[in-house]
Each structure stands twice: as structure tokens, then as C-alpha cells.
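A.B. asks: A predicted structure for the sequence below; I have some questions about it.
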Amino acid sequence: MDGPVRQLDPLVSVCIPTYNRASKLQRAVDALLASSYKNLEIIISDNASSDDTENICAALAQSDRRVRYFRHSENQGPTANFEYARSQATGKYFLWHGDDDYLDPNYIGACINELENDQSLVLVSGVAAYHRGDGNITGYGKVIQPSSDSPMLRVTKYIWLVTENSIFCGAYRRAAVEECTMPNCLAGDWIWMAEVLLKGKAKVLPTIYVHRDYGDNTSSSLRRIASTIKAPPYHARFPRTAVSLNLAGHLSAFIVNSNPSLTRNKYFIFFALFNLVLLKQIGWSIRLRIAHGRHPGTTQRPRPGAGSG
């Protein structure tokens, strides 16, 4: 797919919400411009950054017509900025792209090839490759394949297995997920993914990577996210419980709305989902503590919550 844009290649919108990450944003966009897939529109939604983001984005838009730059006069909060970036997408497919991540050159082309060849898929992604400062890969994300014909089995498998959520960074069939929304709460991206999986199947390609920096994955990190998105105070104090309540509340509503015959069972569905998520988080916390005891200083990037944008 090197060379000029081919008319047979569908337009792909890459949506980058950003805030005060000018240097890493430059790296992200440079990698996209060097992608083997050429028919792109790169949408940058700047959440009123106070660093050099505006100048860098203006230069990028001037040098390549595929870059579209939008700047908010006031910070909208990360979730609203994610959704604003998506609202500007015009492609058949779209990706949400972290402003501090970068993709393999063949990442987008490989995802689109799968989506074009299998209409049952609403999402195709690669795997996260994690770095710690020196550029060397120090770990990989989990491969989750929510490919069951049953929507509930897809969602349950995802909820039980998800940790760092690199599947979120894949290519979506835009028309299929147009009505899905990412709520402004802890685990908003997990809720988004669960709603997407109710719409159709997803596939993870383990040979292509979204490159990410390691970060903190502790309760203190979740408290910071809760503060950033202006969640209720108890969310910051009891983040694991808040994540469980948020997921159970939204998902039980999705399930009942899509199948009204389950209305009588809505409370059972809620408590079953709440216990599933809470049990999963307790197990996850125990595994992290064991891993930290064996290898002090090792952490994983957090992934319930909105991103930097």
C-alpha cells in the first residue's frame, strides 16, 4: 500500500484527542504519516493545551493535507474531547489514537484488510507493546478474542480478561458503532468496548503493535483519573467499587434495552455483572501485588478511565 492513495482503499479517520503532550504527539503523527496505509484523515482535537501543541499541529496541517486540527478555547475534559474527535470523522473506519502512542507502519492496513474481508467484525486491533524510557519493549498486552456468535459471551469474556485494554485502539467500522458512547466515568473505555461488542465481533491481530509507555496501575492512579474526569468524590475514594458499579449499571441497561423481555431480570443482571467485575478486580489486584513482590518496580499502564485528551 505504499505510494499514492488508491481509490480502492476506504478512508480511515484517526482521531487523536490531546492535551499538553506536544513532543509525543509529534511522534504519533509522524508514525501515521509514514504508515503504509495512505488514505487517512488525521483528526487532532486539542483540549486547550498550554504547551507548544498548537504550533506543532499548525505546522503538521500545513505540511500534509491529511492532518485536520481542531482546538478548544477551554478544556472540555478528556471524555468530551474523545467524543468530539470522533464526531469529526468522515471515514468508513475510525481509530482512537493516544497522543503518546504510535503504531507500526502496517497496523492500519492489516486492520482494514480484516474488516473489509469479514463483515461480521466491527473492530480489529493489534496488541500493545510497552516501553519503559529506553525504547526497548519490556512487555506486551493481553490478546483477547471476543469472536463468539453470542453478544453476551463476547462481553463476558472481554470483561473477565481485560486489563490494559489495547483492543480499544483498534479500527472500528464507523457506521456499526455510531450510536455507541463513552460515558464520562471510571472504566468509561471498558463500557464503550462492551457496548461495541454487543454490536458485533472483534478480532485481535497478535503480529501488529500499538507502542505505549509504561505507567502506573494502582488505586492512586485511578483516583487521579477520577479527579481529572470530575467523577463523584466516592469514586476517587473507592475506585474499584466505582468501576464495578459503573460497568454493571451501564451494561445491564444496554442488555435490557436491547432485549425488553429481560426487564424483570434487570436487578439480577446488574448484581451478576457487579460481582463479576468486582471479583475480577480483586483477583487482578492480588496478581499485581504478587508480581510487584517478585519484581519490585514493575507496573502496567492503567486502563479503566479516559485518556490524556
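C.D. replies: That came through, no problem. Remember, predicted model here, so these are calculated numbers, not experimental data.
A.B. asks: make it CA atoms for all contacts and neighbour counts henceforth
C.D. replies: Will do.
A.B. asks: give me the residue at the spatial middle of this protein.
C.D. replies: Central residue of the chain (Cα atoms, centre = their mean): F168, 3.2 Å from the mean position.
A.B. asks: now that one: closest residue in space, sequence neighbours ignored.
C.D. replies: Excluding the flanking residues, the one nearest F168 by Cα to Cα, 6 or more residues apart in numbering is M193, at 6.7 Å.
A.B. asks: and the strands in the stretch 151-300 of the chain?
C.D. replies: 171-173, 201-213 (DSSP state E, counting those that start in this stretch).
A.B. asks: and here is the other one:
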Amino acid sequence: MNKPKVSIGLPVYNGEKYVARAIESVLGQSFPDFELIISDNASTDATQEICRAYAGWDPRIRYYRTEQNLGAAPNFNRVFELAHGDYFQWLASDDMLAPEFLSRCVPVLDNDPTTVLCFCWARYIDEHDQPFSTCELDLRIDDPLPRTRFHEILLGWHNSFYVFGLIRVAALKKTKLILPHTHGDTILIARLSLLGRFQQISEHLFLSRHHAAQSNEIYKAEVPCGLDTEAYASWYDTQGMSRPKYPNWRILSEFNQTLDGVQVSLIDRTICRAYIARFGLRHVHCLLWDLGGLPRRLVIVVSARFLNKNYGANQRPA
């Protein structure tokens, strides 16, 4: 098999309900020069049978299976490590691509070496592939200044869709890939934003599926940070090899490390450090929560008073 232009990595675990639709959306691309790498994370349902069947039908598909569940992050990173293309894209096993996705994104990277990532607007779909909403990102991620792009990723709202864009492999190799904890994908794209510009296609060609079995739905928690970070860490890395004791402090540290080894000006570097400090202040409740004991009780008391002040007065007795 000749070296493909594009590698698409599809990590999957017990994805029998949607994985065939994800694969079909890749095979339906109008741009044909790709390979599809599937890494099955020791699924216990019919995922293996479905994926092996597709791999037998189309030589562009390579199917791999782990002996045990490694966790989401190692499996996401594994498909990249197996890639041969110049450009790479992750595709979750429950999402889909419109047929023109690659044909729109590939020329952007071909024609502009300063661009490291190209993505498309998203269309939300339900369990039955029916669209119900859209997401149009409007951030300054194509700005020539690294500090501007970094600010938009760190402090802007983007739903982490950039991680599912088409990425230049040479740039992705200069990152730690997806880290095994919350914000791992945002840390990755923050690093990429320092390495080059992002370009967007103003068409809804990425189909993001919303359903009750998603990880961000399963691990919702009634804590200040909105997620059960310990349980989420177990989902990211089942072996617990790199699970931090203080996850939110680890996140702050990793954002600081995104600047390591990057060729940016002193003023860019200084301003980016200030943005990271601002991020820390914005999430100080999460940092205090990590410390446990008195700091955690302080967060609970302040949160309760805030909720009572802002919502309690509007409540009427039954």
C-alpha cells in the first residue's frame, strides 16, 4: 500500500451502536487518498466483528485490537502512532464526517505551510443521525500572533472541536498528544496554536453526535468543576500510570509546559504566561477543591451562599 496523504484514526471501545456509521462516513469521502486506522480497545460487544468486516472489504482500513482496555487517551494516541500520512485526523466512533470534509480541508494545508490545523463547523446529530443544532466557532485562531491564538484556545469557548480537525503530522509530533486527564485535548490544541495557525471551513461538515452514553454525560458530577475528575481520569487511563493526585493543578502545569521548546518571541511567551495565570484564577475553585480539607469546605460554603443569593430569593414555597 502506497503512503496515503491523510490518516484518519478511529479509536473505539464497545462502539457497536455507531461505529459502522462512523466508518461509512469515512469511506464516503470525496477525497479518496486516505487510510483509516481503527484501534479497538478490547471491546466486549460486536465492535470487533463489525470492524473486521469493513477491514476485509476495503484495503484502506487497518484494524488493530488491544489485549486489554488501555483507557481512552492511550487508545487515541495509539491510532496516531500507527499513522503513515502527512495529515492526521481523529474521529470518535460515534461521530461522522460529511462527504466533503477532507476535500475541503486538505487543500488548505497543502497551500499554506503556516497552517497546522484545518477544521469545519459542526452539526449536532442525535442517536438517529437527525440534526438538531449547529456550532459555528468564531475565534481568532488564524491570527499571525501566537499569543492571540493561544488566548483564544485557553480562554475562549470552543467545545474542543478543534481536536477533530485535520492536523499536520509534523506539528502533532511536537506535542504530548492527548494527556490522560480532563482538558487533555485542550492542552494539545493550545500547544498546536503556538506552532501555527488554524483555518476553518465555514461549512457544517463535522457531525457531532450527542447521546446519553457519552463520557462527558456519564461523568457529570455535582462538584464545582462540573466533572468527576477522578472517575474521568480512570476513563482516560485505566492503568492509572499517570493519574495525578491534584488533577487541576496538573492541568495548570501542563498549560505552562506547552510553551517549552516553542520558538516564540519573549513578549509572546510572557503574555501567554499571563493568560495561563488568568486561567488559573478563573478556575481557582477547582484548584482549591483539589487540596481537600479546609479549602474544599470553603468552596462548598461559598458556592452554597452564591446559589442562595442568586437563586434562593426567586424560589417560592410549594
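C.D. replies: Happy to help now that I have it. The model shown is predicted, which means the values in this text are computed figures rather than measured ones.
A.B. asks: TM-score for these two?
C.D. replies: Remark: TM-score between the superposed chains equals 0.77 [TM-score structural alignment, normalised by the length of the first structure]; 267 aligned residues with a Cα RMSD of 3.1 Å.
A.B. asks: circling back: the residue nearest to F168 of the first structure -> the second structure?
C.D. replies: With TM-score structural alignment as the criterion, M193 of the first structure lines up with I189 in the second structure.
A.B. asks: any idea how far C118 of the second structure is from that match?
C.D. replies: According to Cα to Cα, to the nearest Å, I189 of the second structure stands 12 Å off from C118 of the second structure.
A.B. asks: in this structure the match of M193 of the first structure contacts I153, no?
C.D. replies: Yes: between I189 of the second structure and I153 there is a contact at 7.2 Å, judged by Cα atoms under 8 Å.
A.B. asks: please identify which of the two sits among more neighbours.
C.D. replies: Neighbours per residue (other Cα atoms under 10 Å) separate I189 of the second structure from I153, with I189 holding more: 26 against 23.
A.B. asks: now do the contacts for the equivalent of S43 of the second structure over in the first structure.
C.D. replies: Applying TM-score structural alignment, one finds that S43 of the second structure aligns to S49 in the first structure. By Cα atoms under 8 Å, 6 or more residues apart in numbering, the contact list for S49 of the first structure reads 18-20, 75.
A.B. asks: packing partners for the lengthiest helix in the second structure?
C.D. replies: Longest helix in the second structure by number of residues (criterion: DSSP state H): helix 293-311. On a contact count with 3 or more Cα pairs under 8 Å, 6 or more residues apart in numbering; DSSP states H and E, helix 293-311 of the second structure meets helix 284-291.
A.B. asks: contacting residues around the helix it packs on?
C.D. replies: Helix 284-291 of the second structure has contacts (Cα under 8 Å, 6+ apart) with 224-225, 246-249, 280, 295-296, 299.
A.B. asks: out of those residues, grab the one that's most surrounded.
C.D. replies: If you count neighbours using other Cα under 10 Å, the busiest of the contacts of helix 284-291 of the second structure is N248, which has 25 neighbours.
A.B. asks: contacts for stretch 217-234 of the second structure, please.
C.D. replies: By Cα under 8 Å, 6+ apart, stretch 217-234 of the second structure touches 71, 180-182, 212, 215-216, 240, 243, 247, 285-286, 289, 299, 303.
A.B. asks: between these, which sits nearest P131 of the second structure?
C.D. replies: A212 (16.0 Å; Cα to Cα).
A.B. asks: next, count neighbours for that closest one.
C.D. replies: A212 of the second structure is flanked by 10 other residues according to other Cα under 10 Å.
A.B. asks: residue in the second structure matching G133 of the first structure?
C.D. replies: Using TM-score structural alignment, the partner of G133 of the first structure in the second structure is E127.
A.B. asks: shouldn't that match be within a strand?
C.D. replies: No: judged by DSSP: H, G, I helix; E, B strand; the rest coil, E127 of the second structure forms no part of a strand; its state is coil.
A.B. asks: isn't it up against H210?
C.D. replies: Yes: counting by Cα under 8 Å, H210 is a contact partner of E127 of the second structure at 7.0 Å.
A.B. asks: compare neighbour counts for these two and give me the winner.
C.D. replies: H210 (16 against 13).
A.B. asks: who touches the more buried one in this structure?
C.D. replies: Counting by Cα under 8 Å, 6+ apart, the residues that H210 of the second structure touches are 124-127.
A.B. asks: how much space separates the alignment partner in the first structure of E100 of the second structure from S35 of the first structure?
C.D. replies: Here E100 of the second structure is matched to N106 in the first structure, going by TM-score structural alignment. Plainly put, N106 of the first structure is 6 Å away from S35 of the first structure if you go by Cα to Cα.
A.B. asks: next up, the contacts around E203 of the second structure.
C.D. replies: Neighbouring residues of E203 of the second structure by Cα under 8 Å, 6+ apart: 120-122.
A.B. asks: again with S147 of the first structure
C.D. replies: Neighbour list for S147 of the first structure: 154, 201-203 [criterion: Cα under 8 Å, 6+ apart].
A.B. asks: who's in contact with L194 of the second structure?
C.D. replies: Counting by Cα under 8 Å, 6+ apart, L194 of the second structure touches 146-147, 149-150, 259, 262, 264.
A.B. asks: please disregard the earlier target; I meant I167 of the first structure.
C.D. replies: 124-127, 144, 204.
A.B. asks: now intersect those with the strands, please.
C.D. replies: 124-127, 204 (DSSP state E).
A.B. asks: so which of these comes closest to L11 of the first structure?
C.D. replies: V124 (15.7 Å).
A.B. asks: doesn't V204 make contact with that closest one?
C.D. replies: Yes: counting by Cα under 8 Å, V204 is a contact partner of V124 of the first structure at 5.8 Å.
A.B. asks: so which of those two has more stuff around it?
C.D. replies: Using other Cα under 10 Å, the more surrounded residue of V124 of the first structure and V204 is V124, with 26 against 21.
A.B. asks: the host helix or strand of E114 of the first structure against the second structure, how far on average?
C.D. replies: In the assignment (DSSP states H and E), E114 of the first structure maps to helix 107-117. Helix 107-117 of the first structure differs from its equivalent in the second structure by a mean of 0.8 Å after superposition (mean Cα distance after the TM-score superposition for the first structure).
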